[in-house]
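Peer 1: Pasting the sequence and the predicted coordinates here, then a few questions.
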Amino acid sequence: MRVEADLLGTREVPSEAYWGVHTLRACENFRVGGETVGAAPGLVFALAAVKEAAAEANVELGLLEPRLGKAIVAACQDLRRGQLADQFPISLIQGGAGTSTNMNANEVIANRALELLGESKGCYGLISPNEHVNLGQSTNDVYPTALKLATIYNCRALVAALEVFQRACERKALEFDHIVKMGRTQLQDAVPMTLGQEFRSFAVTIGEDVERLTEAMGHLHEINLGATAIGTGLNTHPLYAALVREKLENVTGLPVTTSPDLVEATQDCGVFVLVSAAVKRAAIKLSKISSDLRLLSSGPRAGFAEINLPARQAGSSIMPGKVNPVIPELVNQVAFEIMGADVTISLAAEAGQLQLNAFEPIIAASLFRGIEHLRAAVLTLSETCIDGITANERTLEDHMARSIGLVTALSPYLGYHLSGEIAAEALLTGTPVVDLVRQRQLLDPNLLEHLLQPHVIAGGGQLPSVVQTPFPREL
């Protein structure tokens, strides 16, 4: 063990630990379980990037000895390579506006830098977590900046997963373009469409969410690094804010900009509300699609049974042979979680007081968890469900033949009144609409055959030129 001191006294810390007394107290105080800082690799990477940029700026400004700065930078680079993640044991959810997370990073970086210099951990007379690693910084500018960077990395992964789903739906759309089915509104027969159009709509709607998420991510590039405690830049070199921004851009490759008003930027969490809303929107869309897949595959004998989802596991401990739509159900549940998390993020953003929001840790935990769960869920949906979906063409044909909704496609030629009569008779007798039209010789057989072609019946065909008016004279 080694002994470390803080304002509350001294404590023993395991000699092999890279963290120190501040991390120890935080672990004791915030015993809520769940995700730790180390379990959020994007956040550790972002914290290390901020500390690396700060060290480089302080060396260039003559505020930090180059030898020490080089060791700190090397330690930060180790963290950015994924090393020492187990040295961040604090819960993501914590009091103190993220101070414990910042202290944890300072201690780990200081002790790794000391190790690189051949010194023992805890020799803070040479490299101090606060005096050197945290030089020119405050939790109140380090933590929000790191959260924004980490959210960018996490959102990029989510966008990539959504694009995988989009491409999977586009492939199914092409595969199913020739299959005609009944579209439905309010769970009632509406008008014909193709199964390809149904899956293409899934691809298009998620493509819109890719765009909305990308737009929201753009706002995350505005940072408050250099603000220190409340945005006044207290205890920093006059050139520090501009220089550390430049260094952070070089370290991360992200086009970050310094907020024009650091006081406002230090207290405002609006960007996380915006990103959360975009994530929630994508989750809601994916949940709706998943519910559609469950409905379309319901049965397999007493439901819609228009498509088959890949069988993934046994569905019941009592009903032999039952298979459930477990993958869409997973997506539904993740969406429910994200909708609840969005409320948490909204409340936390509103609860900030005066010059600081103390509730950014719960924003981070809620946002990171939701993004990661949605990323994993949408990849699972794409790879283990969408790719393996097949169509029950005979069932779809039967639904089409029996549906009175088909009459809507013929109404421009029959007229609304006559079409209503045909629909009522079809519903009463069970005779298909097409058979009634043929029996009563209401349309030329060639025209009827043309109107029933998939590309025409689904809205992609043109009216034949022989039709002079959309409605014929009364028959």
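Peer 2: The structure has been received and is ready for your questions. Predicted, not measured: the structure shown is a model, and the values here were computed from it. Numbering: from 1, shown residues only.

Peer 1: CA atoms for contacts and neighbours, from now on please.
Peer 2: OK.

Peer 1: Grab the most central residue of this structure for me.
Peer 2: Residue closest to the average C-alpha location in the chain (C-alpha atoms, centre = their mean): Ile371, at 4.1 Å.

Peer 1: can you give me the offset of whichever strand or helix holds that one from its chain's centre?
Peer 2: Here Ile371, judged by DSSP states H and E, is contained in helix 360-384. Relative to its parent chain, helix 360-384 has a centroid offset of 6 Å by C-alpha atoms, centre = their mean, to the nearest Å.

Peer 1: one step back: I'd say the residue nearest to the centre of the chain and Ile152 touch.
Peer 2: No: the pair Ile371 / Ile152 is not scored as a contact, 10.7 Å apart, by C-alpha atoms under 8 Å.

Peer 1: and the comparison structure, right after this:
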Amino acid sequence: MSTVAEIISKIPLLQELETEQAEQAARLFSVKRFAAGEVIHKEGTRRDQLVLIQSGSVEILQLREGNQPLITYGPDDVLGEGVLLGDADYFTTAIAKTTVDSLVADGEKLREMLDSDDALKIRVYGQVIDDLLVRMTRLAPRGTRASLELLPGNTRMEKDLLGDKEVPADAYFGIQTARAMDNFQISGIPISLYPDFIASFALVKIAAAKANRDCGVISNDVCEGIEAAAHEIIQGKWLEQFSVDVIQGGAGTSTNMNVNEVIANRALELMGHEKGDYEYCRPNDDVNASQSTNDVYPTALKLTMLTSNQRLLAELKRLVAAFRAKGQEFEDVLKMGRTHLQDAVPMTLGQEFEAFALTIEGEIAGLETGARMLLHINMGGTAVGTGLNAPSGYSDKVVEYLRKETGFPFELALNLVEATSDTQGFVTYSAHLRSLAIKLIKVCNDLRLMASGPRSGFSEINLPERQPGSSIMPGKVNPVIPEVINQVCFKIMGNDLAVSMAAQAAQLQLNVMEPVIAASVLESIRMMMNGSSTLRNNCIQDITANHEKCRHYVDHSVGVVTALVPVLGYKPSTALAAEALKTGKGLVELIREKGLLTEAQIEEILEPERMAWPLGR
């Protein structure tokens, strides 16, 4: 029977925990059974527990939407992950559909454990945001947007440069978001499907509000309202309010204004006012004070990439460890190495898998280098980098607050004019993702070749069987996991091209194409992270070796003739190989017939193990 720590280690949300930390967390969980129909948590009440479902099913619904079920969760699913971010209210209700056996932990105690390790906290927070993203994706087809519809008597009127426009009365977004939703129906992917991006904007807004308060631009009350509203967004609330398409014109202004409006309207409520009562907290003059989309958007994108990169690196390190474990498992499995798809010289299967581990490990270093370029930001540069409308001292203060809020060592760019139009940090990081994709394509191609057959191919390894392979050919099982990873990598390479094209499209003091850069890079990171996890869990960990087949290739290959070159010379060795291929005789047989070597020499020189490790292990 699995221990609590072992169960925790299988939950993606808690895989960031080291062994000792997992044991510590395990002591916080207790077994709990919920009867069918019992409420596990209710919307509007404080988050207080993390629930790991072991058996049974749980229905998630929103009471304000007429009790319509949104989704059903089952074994290994997690409920209440937002409790790791804070004790904000639940915004859904969970009811046991059947008898549910679970492990339950107190949220406050879990947060105390995370507070003791800032690096771990950032990684777990990132995983929570990823889980919320998956949840939003699963809910997307059902789209709970009843409160956002324009119904008679269910609107408020807002005004901007272009005139008046009705906005849903219950919406936290405002007129500029509404216009963007009308204008940019492009990809069908709303920014709500990138909650980590939205959370990064909220963190930037908190830092900006505190800097503006210190500089006397906004009052302390407004600052506190902005901060409280932004923290709710960071905790995963109000995601449905961010419906602007991720691809948009305007250099990201629509996304920035979507964030400004939601924060302003929620801050108004928290301050005791009505939505749209902008006299007390204004989207532009307060939430966006001393800012421009041209410094906020790239800064939020860099923060998102840095946070996502930490999770990606953690997943890649787990993939490297899986390859390395197989390298150790297969260290004594002799096989033929191949060049040009032809027999070369003997090696071990373990050496091959260790090479896979090292090739990915090298790309981790590249991603770490690329991520460091994202630490230079242009906050305070405002529109073109001159700092117009930002008070003296604001830039240094906002950067310092952003350091404190995020834990990343951000630095103000040396030249804000140059930094405002420069996107090379995005280009460089995307290029490292492309490089990793190229490496993974090669690895997956090798896995497919090595597993080809099973009767008429290499058949050196067995990939785990994941699904029937054909709708017409009975018994066929295909290497679907390496195949899907190849496709992931193709997409990442295409996204990198889009990033490069967008970067070179910069004109004068701004690159207006940053939204497609954001969409491309964030999709690439997510796909690489999911792909790496899929490759590890559904393929690498369960690969087995065909020892006899590998040895058969070694024993019947003329590739071992290479070891004779230092003794017989290249030309005689070539003639010997040609004769073996022509006659079908073995090399050793021919050597004995011709009396070229003594038995002791044959044993010493043509020992496959010696050829695999000519310099010793």
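Peer 2: In hand now; what should we look at? These numbers come from a predicted model, not from an experiment.

Peer 1: thinking again about what came up before, trace the residue nearest to the centre of structure 1 over to structure 2, please.
Peer 2: Taking TM-score structural alignment, the alignment pairs Ile371 of structure 1 with Ile525 from structure 2.

Peer 1: Okay, that match and Thr544 of structure 2: tell me how far apart.
Peer 2: In this view, Ile525 of structure 2 and Thr544 of structure 2 are 30 Å apart by C-alpha to C-alpha, to the nearest Å.

Peer 1: where do the helices sit along the stretch 151-300 of structure 1?
Peer 2: 195-218, 240-252, 262-267, 270-296 (DSSP state H, counting those that start in this stretch).

Peer 1: and if you look at the stretch 51-200 of structure 2?
Peer 2: 107-115, 118-139, 175-183, 195-214.

Peer 1: Which neighbouring elements make contact with the third one?
Peer 2: With contacts defined as 3 or more C-alpha pairs under 8 Å, 6 or more residues apart in numbering; DSSP states H and E, helix 175-183 of structure 2 has these neighbours: strand 155-160, strand 163-168, helix 253-270.

Peer 1: Rebuild the ones you listed as JSON lines, extending it with mean neighbour count and distance to Ile492 of structure 2.
Peer 2: Shown next, in JSON lines, are these (neighbours: other C-alpha atoms under 10 Å; distance: least, C-alpha to C-alpha, whole Å):
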{"stretch": "strand 155-160", "mean neighbour count": "14", "distance to Ile492 of structure 2": "39"}
{"stretch": "strand 163-168", "mean neighbour count": "16", "distance to Ile492 of structure 2": "38"}
{"stretch": "helix 253-270", "mean neighbour count": "26", "distance to Ile492 of structure 2": "24"}
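
Peer 1: Adding distance to Ala25 of structure 2, write those out as TSV.
Peer 2: Shown next, in TSV, are these (distance: least, C-alpha to C-alpha, whole Å):
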stretch	distance to Ala25 of structure 2
strand 155-160	47
strand 163-168	44
helix 253-270	34
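
Peer 1: Relative to Asn495 of structure 2, tell me which of these wins on proximity.
Peer 2: Ranking these by their distance to Asn495 of structure 2 (criterion: C-alpha to C-alpha) puts helix 253-270 first, at 20.6 Å.

Peer 1: Pull up the aligned stretch in structure 1 for the closest one.
Peer 2: The aligned range for helix 253-270 of structure 2 in structure 1 is 99-116, by TM-score structural alignment.

Peer 1: ok, the match of Ile371 of structure 1 to Tyr125 of structure 2 distance?
Peer 2: Computed as C-alpha to C-alpha, the Ile525 of structure 2 to Tyr125 of structure 2 distance reads 16 Å.
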